[in-house]
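Participant: got a predicted structure here, sequence first:
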Amino acid sequence: MKISYNFKDSNLLKQALTHPSHKSCNKNPSYERLEFLGDKILGAIIAKYIYIKFQHSPEGHLSLMHSNLVSSEAINKVANKVSIGEFIIMDKGEENSGGRKNANNIENVMEALIGAVFLDGGYQESEKFVLDLWEGTFSRDDMMHKNPKSLLQEIVQKSGKSIPTYEVTKKSGPSHESIFEVCVTAQDIGSAHADGNSIKEAECNAALKLIEKLNLK
């Protein structure tokens, strides 16, 4: 695994690479707590990066770019560049069941590594570590490619919640120029209203508004 950071505390690196299956056998810390920390650090680093890089982009575009860059798909893309799966410490059962190629494992370890770098070297080192991996990997089109509805569903399901629901709450204007208002609701997360010239457009706008709310938390 070739990464642009040398750990002072090798135990942090080992913990970041340790799958919970190995913890249960050896009572060593797994990546779970570091994953939690790394997820938050990654979000902050990417938010700062796109805020500075895309100075003329509106908030909605920044929210969509941010959500795409910290999505499971993006994290796996970056992690696979440095072959993280090959270095995960796991028990034989997990390995035999395809654990080294499991997208969830790879994402968790990538986030844990970010958390470990933060604890070992501070924010500046973790920022450098993330940007070395993320910069040049994604074009602006990559950052904007995912439909807000699909992206919101991924975010919500990652939290273990039910898929978002959409409801048309208002229709106004003549039939050939109707304006639709839609409310999207995500279980235990919140809701958002938006309008559009079609139900589909209104749903996408509502999903984007809810993503913006989530990114501000």
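Facilitator: All right, it came through fine. Numbers count the residues shown, from 1 in each chain.
Participant: contacts, neighbours, all on C-alpha from now
Facilitator: Will do.
Participant: any buried residues in the longest helix along the chain, and which?
Facilitator: If you go by DSSP state H, the chain has its longest helix at helix 32-53. Using 16 or more other C-alpha atoms under 10 Å as the test for burial, helix 32-53 gives 32, 34-35, 37-39, 41-43, 45-47, 50-51.
Participant: same check on stretch 139-155?
Facilitator: 143-144, 148-149, 151-155.
Participant: could you measure K209 against D142, distance?
Facilitator: Relative to D142, K209 is positioned 20 Å away (C-alpha to C-alpha, to the nearest Å).
Participant: so what does the longest helix of the chain touch, helix or strand wise?
Facilitator: helix 10-17, helix 59-69, helix 103-121, helix 123-134 (3 or more C-alpha pairs under 8 Å, 6 or more residues apart in numbering; DSSP states H and E).
Participant: A further structure is provided below for comparison with the first:
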Amino acid sequence: MARRKPDLEELLKKLDYRFEKPELLEEALTHVSAPQAGGQSYQRLEFLGDRVLGLAIAELLHNTFPNAPEGELSRRLAELVRRESCAEIAVAWDVGPHLKLGAGEAHSGERRNPTILADVCEAIIGAVFLDGGYEAAKGLVERSFQELVDAPRRPLRDPKSALQEWAQGRGLPPPSYAVVEQTGPDHAPKFRVMVKVKGSESEFGLGTSKRIAEQAAARSLLLKEGVWTEEEHGTA
């Protein structure tokens, strides 16, 4: 039984955009392995869309967080344009069934490949930019990425960086870390690290490396001081 060709109308509804030049969307969905690619694939549109996405996200963040310093805006930008975020958007658009792939790629499950999905997300943004201009592309980005803007999937800073910034903001010396215990064999050690910030009680963290243990200790201190919350930053 032949596989039903997916209706592009479903994708257009999710994008909430109508193309003047539908061939641009077709190109954005074409992997280099597809027989009909003929040397043309989504790669050029991906290159363009990557730049448009960065500008649109930067403008969105600038307007959404008017009091945020440059450092925070940069961290938010990096989180939103990372490959995993773009792949998540492509999944929300349900682009997988619409991808044009070579037979081998189609049979090996490449419709769910996060790298391809991320590339296609950027390619579609590039296609909308060429078809309708920057405002149309920015509108697509805002509609699609707003949830990630409002609720980042990961902490914007690692615990050690966050703790150091917190200490500096209070005019305190940088946090100090010390290994207080090392157990286990050489090939699988476990570290217990203590972190100390002037004016606060010491906290401890465990990990299979000094770095992981330091991050765990910093996280514990941030939680104890109320700088971070379990709801925002999950479990260790």
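Facilitator: Okay, I see it. What you see is a predicted model, and the numbers here were worked out from it, not measured in a lab.
Participant: follow-up on the earlier one: point out the most buried one among the helices and strands packed on helix 32-53 of structure 1.
Facilitator: Mean neighbours per residue, mean count of other C-alpha atoms under 10 Å, is largest over those for helix 103-121, with a mean of 24.
Participant: superposed on structure 2, where does that one end up, distance-wise?
Facilitator: Once the two models are superposed, helix 103-121 of structure 1 sits on average 0.4 Å from its counterpart in structure 2 (mean C-alpha distance after the TM-score superposition for structure 1).
Participant: how about that helix, which residues of structure 2 does it hit?
Facilitator: Using TM-score structural alignment, the residues of structure 2 aligned to helix 103-121 of structure 1 are 114-132.
Participant: can you redo the buried residues of helix 32-53 of structure 1 as TSV with distance to V117 of structure 1?
Facilitator: Formatted as TSV, the buried residues of helix 32-53 of structure 1 follow (distance: C-alpha to C-alpha, whole Å):
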residue	distance to V117 of structure 1
E32	15
L34	10
E35	11
L37	10
G38	9
D39	12
I41	10
L42	11
G43	15
I45	13
I46	16
A47	18
I50	21
Y51	23
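Participant: sorry, back to before: can you redo the buried residues of stretch 139-155 of structure 1 as a markdown table with distance to Q55 of structure 1 and secondary structure?
Facilitator: Listed next are the buried residues of stretch 139-155 of structure 1 as a markdown table, based on distance: C-alpha to C-alpha, whole Å; DSSP: H, G, I helix; E, B strand; the rest coil:
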| residue | distance to Q55 of structure 1 | secondary structure |
| --- | --- | --- |
| M143 | 15 | helix |
| M144 | 16 | helix |
| P148 | 21 | helix |
| K149 | 25 | helix |
| L151 | 23 | helix |
| L152 | 24 | helix |
| Q153 | 28 | helix |
| E154 | 27 | helix |
| I155 | 25 | helix |
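Participant: which of the helices and strands packed on helix 32-53 of structure 1 sits closest to V78 of structure 1?
Facilitator: For V78 of structure 1, the closest of the helices and strands packed on helix 32-53 of structure 1 is helix 123-134, at 6.3 Å, according to C-alpha to C-alpha.
Participant: who touches the residue most central in space within structure 2 in this structure?
Facilitator: Centroid-nearest residue in structure 2: S85, 3.4 Å away (criterion: C-alpha atoms, centre = their mean). Listed by C-alpha atoms under 8 Å, 6 or more residues apart in numbering, the contact set of S85 of structure 2 reads 79, 118.
Participant: what lines up with it in structure 1?
Facilitator: With TM-score structural alignment as the criterion, S85 of structure 2 matches A74.
Participant: that match sits in which helix or strand?
Facilitator: helix 72-81 (DSSP states H and E).
Participant: list the buried residues of that helix.
Facilitator: For helix 72-81 of structure 1, by 16+ other C-alpha under 10 Å, it's 72, 74-80.
Participant: neighbours of the aligned partner of E105 of structure 2 in structure 1, how many?
Facilitator: In structure 1, the residue paired with E105 of structure 2 according to TM-score structural alignment is E94. For E94 of structure 1, the neighbour count with other C-alpha atoms under 10 Å is 16.
Participant: repeat that for G133 of structure 2.
Facilitator: G133 of structure 2 sits with 12 neighbouring residues when counted by other C-alpha under 10 Å.
Participant: ok, and the closest non-adjacent residue to S30 of structure 1?
Facilitator: Closest residue to S30 of structure 1 apart from its sequence neighbours, by C-alpha to C-alpha, 6 or more residues apart in numbering: T18 at 4.8 Å.
Participant: wouldn't F87 of structure 1 be in contact with A16 here?
Facilitator: No. In this structure F87 of structure 1 lies outside contact range of A16 using C-alpha atoms under 8 Å: 10.3 Å.
Participant: L73 of structure 2 corresponds to which position in structure 1?
Facilitator: By TM-score structural alignment, L73 of structure 2 lines up with L62.
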